[in-house]
Each structure stands twice: as structure tokens, then as C-alpha cells.
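**Q** generate a structure from the sequence data that follows.
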Amino acid sequence: MSVIDPRRGYLLGLTAYVLWGLFPLYFKLLQTIPAIEIVAQRVLWSALLGLVLLQFWKHPCWWRELLAQPRMLVALALCGTLLAANWLIYVWAVNDGRMVEASLGYYISPLINVLLGLVVLRERLRRLQWLAVALAALGVLQQIWQVDGVPWVALSLAGCFGVYGLIHKQTSVAVLPGLVVETWLLLPVALGWLWLHPSAATLVPDFWQTGTAWLLAASGAVTLVPLMCFNMAARHLPYATLGFLQYIAPTLVLLLAVWFYDEPFDPAQLAAFSCIWAGLLVYSVDTWLNLRRTHQRSG
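**A** Next up is the predicted model:
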């Protein structure tokens, strides 16, 4: 049994969320390549690197357990589809100058999870959770009213990630094998897309003699390293503590969008984000109070 080390857990958790928050810097370097092509290559390189990492996995018979449960393969195929959709929307949003809206999606993601728990798992919400969800809804409505349209990038990212997490919550597959299986199930689709587009930028022989090619080949490590840091952090920290750290990533994305890439952030957007931030504050306070009550009862 491994020793719990909170300091190591915080370091790994911070590493994961900071890396996720800095993803736009990486994808901006690839913006000459269409988003769907980046995702196809990301699936390919993630599948290859994942296969290598699984050779060092401590439970070599994990695949037998998976084959014994065909329903789990269906669940992982659905997870892979949601993951690919999330990647595609996010990469497109970053390279289309919509990082502010992408950050909004990951701010509302925890509250989408609460809502999914209510609707799908029939969980009962506490009063402060209701207030947090209401404030988030007010922020989204503010966005709709101000821009005269639904913030579909934010809602799609939050929805895909929320349902992805919900399905994973119902499965018993470990994170690394689960992600590798998801990418391998997506591999035929990615290879099929590349085969149907022989003139794609990444299939031109000269492309693989450029620095951009090496960056693209690194997409497997870019995908798996923060996930592995997160997975290891979860062994040393309560999941709720990791929940508080998750706000680091969208905050970094928002700061990069406004201060580094000069995306507009007008008072109307500030008002909408303020509602979301207020909802997250209420959600965080409720989580802290609930953890405190649980600790007092167990003590």
C-alpha cells in the first residue's frame, strides 16, 4: 500500500492543472493545421504512447477484465467519442480566437457535474448547491442575452466533459488503461480520416522535416502527462481538494486569452463571468462545509 503524501499530491495536482491551463500556448503553435487534423494526429500519437506506457502498467491482466465485460467496451467507445468531440471543439476554439468562451466552459464544468448528478443519478442537491447552479445559469443567460446567441462552445465543452466524467464514474477501468482503450477505439476513425484526405498537411512528406511535425508528434505526451499527474495526485489528495485546484486551468486560459492574445473581454462578459465565479464560490463553500461536517461526524 502506497504512503499518502499530501505535499506530493499538491505538487502533482498543480502540475496537471497548470499544464492544462497552458495548453493554448501549445495549440497556437499548430494553428496552421486544421483542428480536425490535429485531433486525428493526437489520437494516433496518444494511442502509440499509451501502448508503450501500458507495458509498464502494474496490472498486466487488465485487458482480460475488460474483455469479460463487453458493456464496458461500449462505455469506453462512447467516452472516446465525447473525448474526441471535446478535443476538437477546444482546439478549434483556441485557434479561432474563442479562448474566453472555452475558459467559461471549464468554469461551469463542475456545476454541470452537479446538475448531471441531479438529473441522471437522482442525487439530492443541498441548498447552496442549488444556489450555485442558479448563479451559473444566470451567467449563461447573461451571455445569451448580451451576444444574442447561445455560448455553444462553453456549453459543449462543459457538457462533453461532464458526460465523459459521468460515464467513467460508472466504470471500474483505471485511468491509463481506460484512456488508451478509448484512443485505440478512435484510431480507425482517425486513420480513416487521414486516408480520405491524402492531401492533408500532415501527410505531405516534407512536413515531417519541420519543427511543427515534432510538436505534433509530442501531442501524445501533451495528452497523457497531465492526466498521469492528475491520476497520481488523486492517490495522495481527497478528490474534493483536487476539485478546488481545477479552477487553475480555466483561469490560466482566460488570462492568456485577454492579456497574451488580446481577445476582447467587455463589461457584459465580465458580468456573465462574475455570476459563474459567484456560483463557484458558493459551490466551494458548500463543499468545504460538507467536508467539515463529515470529518466532525467521523471524528
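**Q** use CA for all of it now, contacts and neighbours both
**A** Will do.
**Q** buried sites along the longest helix along the chain?
**A** Using DSSP state H to assign secondary structure, the helix with the most residues in the chain is helix 267-298. The neighbour-count criterion (16 or more other C-alpha atoms under 10 Å) identifies 269, 272-280, 282-284, 286-287 as the buried residues of helix 267-298.
**Q** for Ser109, helix, strand, or coil?
**A** Using DSSP: H, G, I helix; E, B strand; the rest coil, the structure places Ser109 in helix.
**Q** leaving out the residues flanking it, which one is nearest to it?
**A** Ala158 (4.6 Å; C-alpha to C-alpha, 6 or more residues apart in numbering).
**Q** can you tell me the element the one you found falls in?
**A** Using DSSP states H and E, Ala158 falls within helix 152-169.
**Q** in that helix, which residues are buried?
**A** 153-164, 166, 168.
**Q** tell me which other helices or strands it touches.
**A** Helices and strands touching helix 152-169, as assessed by 3 or more C-alpha pairs under 8 Å, 6 or more residues apart in numbering; DSSP states H and E, comprise helix 70-95, helix 99-119.
**Q** one more to put side by side:
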Amino acid sequence: MQDSTKGIFLMIGACTIWGLSPIYYKLLVNVPPLELLAHRTFWSLVVFAGLLVVQGRLGKLRDALGTGRAVLITGFAALMISTNWFLFIFSVQIGQVRETSLGYYIFPLVAVLLGVVVLRERLAALQWVAVGLAALAVTTLTVGLGSAPWIALTLAVTFGAYGLVKKRLAVGAVVSVTAEVVLLGPLALLWLLWLQGQGTGVFGVDVRTSGLLVLSGLLTAFPMILFSAAAKKVNMATLGLLQYLNPTLQFFCAVVLFGEPLTPFHITTFGLIWIALALYSGAGLAQDRARRKSVMTSSAEPPA
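**A** Just a heads-up that it's a prediction; the model follows:
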């Protein structure tokens, strides 16, 4: 099997776990979202740190946290991803998986817009049209429902900011995520110990709940490992297209499994977003083909 094919299967595995994760969090609706976030953070630290120990790469954390600037960047990334995690958990518990799906559909377009504003990147005409359609979609839903889809927007912005700041880190994905939970882990552990001391913590109350809480670390780490491996084997255009499997499966969970209602405004909004993503992806694929053609042409030229 070719590396690119392996990469596609690895990416499908990662996105399937992410996309179906609302089912897991629905099983823990009895756990307050902040407590569940603390467990996810702590058990992720255990899994990620254990993985680096087994790989003999624990020393790589010095590269991620070795300077004050690195700590600040990693700390900001940790703040963005923990906010994202909390809001996702909260959304599942209040029956708004439909909005989490919308947020992760919007995310690539928000990330592109952040690139324009922060990194001064330039967009092709079709990409601008895609961003405009996304803005129209959000406006449609806001007017239709009488309030902005703040959950979707916050998820998209926090994940977009997270991806943007990660570009400034020289370490790999697994090491950088481990560094993030290293910073968050002590806070999570203190909160959990305080809850247990108050007698309000859910850990240890029953085997099922406790086991599911411990599983949150593996559920966080495993798809990240798959994603990191996939990123090394497939090009960015393919990676970007496959990522849409995540919000598509979340949409399936929301509408089919959880029975969340879809108003005409939601249908219109998702339709506009899907058209926007088709245009954006088409422009991205065209740029990727042009880059590869340019590389092949330049490599085929005889030396002077």
C-alpha cells in the first residue's frame, strides 16, 4: 500500500473518531462540563506524556517550553483549545451538536480570513466568494433565529486562532499538544481534587462513569496521533478535503441520532456553507495542482 493511501485511511480514522465523538459525550451528560473538561485535560496529559516516554521523546518538551516566548505561545494555544473543548462538551450536553457541526464547517473559511488579516496572505477570487457566502450564511441564520450562532462562531474562531498560533511552533503536533496539557494539567488536577474533597466529584461514584472519564484521554490522543501520521503522508489539499468528514459526521449525529430540529434557516445556512466549501476546496485543489506542476517543470529543467 502506498504512503498516500495509508495517509488517507489514517485521516479517515481520525476524522471518524472526531465526528462521532458526540456519542461519547452524550454518555456523560451527568458530568458538569467544566469537570468533564478537567478530566479530558488530565487524562490527555497522562496519555500524551506516556507516549513520549515510550518513544524516548519526553525531552522534546524542552523545545516547546524552553523559552518565555515559547511558553506564551503554547499558553495561548492551550487557552484556545481548552475553550474549544469546553464549548464542544457544553454544546453536546445542551443538544446543540448541530451548531458544533456548523462551527467546524465554517472553521476553514475563518482560518483563511485570519490568514489574510494576521499573516497578510492573499486569496484567489473564488476563495473570496467562498468567504462571502459563509458570511451570508451566518447572517441568514442570525436574522432567521434572532440571534447569532455564537457557539458555531466561537468554535470556528478559537480553532482558527489555535491553528494560526501553532504555525509559530517548531515542534511536532504530538509534542506541542503535550506541552499544552502540561500547562493545563495542574489546573485541571487541582480542580478535580477540590471537587473530590467537597464530595461533589463524579469520579469513583460508579465504574461506568469513571471508566468513560479515563477514556477521554485516549479519545483525545488517538485521533491526534492518526492525524499527525496522516499529515506526513498526504498533501495539504487532500488533508483539507478529508477534514470535512468530521463536521459531516457531527451533522449526522445531530440530525439522525439525536433528533435535533433543522429549521428552513438552518437548511439554507448549511446549503450556503457547503457551496462555499466546494468553491474554496476547488480553488485549493487548483492551486495545489499548479504548485506541483511548477515543481515538476523546474525539476525537469536541465542544469545551466
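**Q** so what number do they get for TM-score?
**A** Comparison of the two superposed chains (TM-score structural alignment, normalised by the length of the first structure) gives a TM-score of 0.94, and 294 aligned residues with a C-alpha RMSD of 1.5 Å.
**Q** picking that back up, export the buried residues of helix 152-169 of the first structure as TSV, with columns for distance to Ala190 of the first structure.
**A** Shown next, in TSV, are the buried residues of helix 152-169 of the first structure (distance: C-alpha to C-alpha, whole Å):
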residue	distance to Ala190 of the first structure
Val153	22
Ala154	25
Leu155	25
Ser156	21
Leu157	20
Ala158	23
Gly159	23
Cys160	19
Phe161	20
Gly162	23
Val163	22
Tyr164	20
Leu166	25
His168	22
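**Q** which two in the residues you listed are spaced the farthest apart?
**A** Spatial extent of the buried residues of helix 152-169 of the first structure (C-alpha to C-alpha) is set by the pair Val153 and His168 at 22.5 Å.
**Q** rewinding a little: so which of the buried residues of helix 267-298 of the first structure comes closest to Leu255 of the first structure?
**A** Phe273 (13.0 Å).
**Q** what's the counterpart of the closest one in the second structure?
**A** With TM-score structural alignment as the criterion, the equivalent of Phe273 of the first structure in the second structure is Phe270.
**Q** show me what the residue nearest to Ser109 of the first structure aligns to in the second structure.
**A** Using TM-score structural alignment, Ala158 of the first structure pairs with Ala156 in the second structure.
**Q** over to Ala240 of the first structure?
**A** Ala240 of the first structure maps onto Ala237 in the second structure, by TM-score structural alignment.
**Q** separation between the closest residue to that match other than its chain neighbours and Val116 of the second structure?
**A** Among residues not flanking Ala237 of the second structure along the chain, Leu285 sits closest, at 5.8 Å (C-alpha to C-alpha, 6+ apart). Applying C-alpha to C-alpha, to the nearest Å, the value for Leu285 of the second structure to Val116 of the second structure is 19 Å.
**Q** just Val53 of the second structure next, same as before
**A** 39 Å.
**Q** equivalent range in the second structure for stretch 213-224 of the first structure?
**A** Going by TM-score structural alignment, stretch 213-224 of the first structure sits over residues 210-221 in the second structure.
**Q** got the buried residues for that stretch?
**A** 212-221.
**Q** dump those residues into a markdown table; add distance to Val29 of the second structure and secondary structure as well.
**A** Shown next, in a markdown table, are those (distance: C-alpha to C-alpha, whole Å; DSSP: H, G, I helix; E, B strand; the rest coil):
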| residue | distance to Val29 of the second structure | secondary structure |
| --- | --- | --- |
| Leu212 | 12 | helix |
| Leu213 | 12 | helix |
| Val214 | 15 | helix |
| Leu215 | 15 | helix |
| Ser216 | 14 | helix |
| Gly217 | 17 | helix |
| Leu218 | 19 | helix |
| Leu219 | 17 | helix |
| Thr220 | 18 | helix |
| Ala221 | 21 | helix |
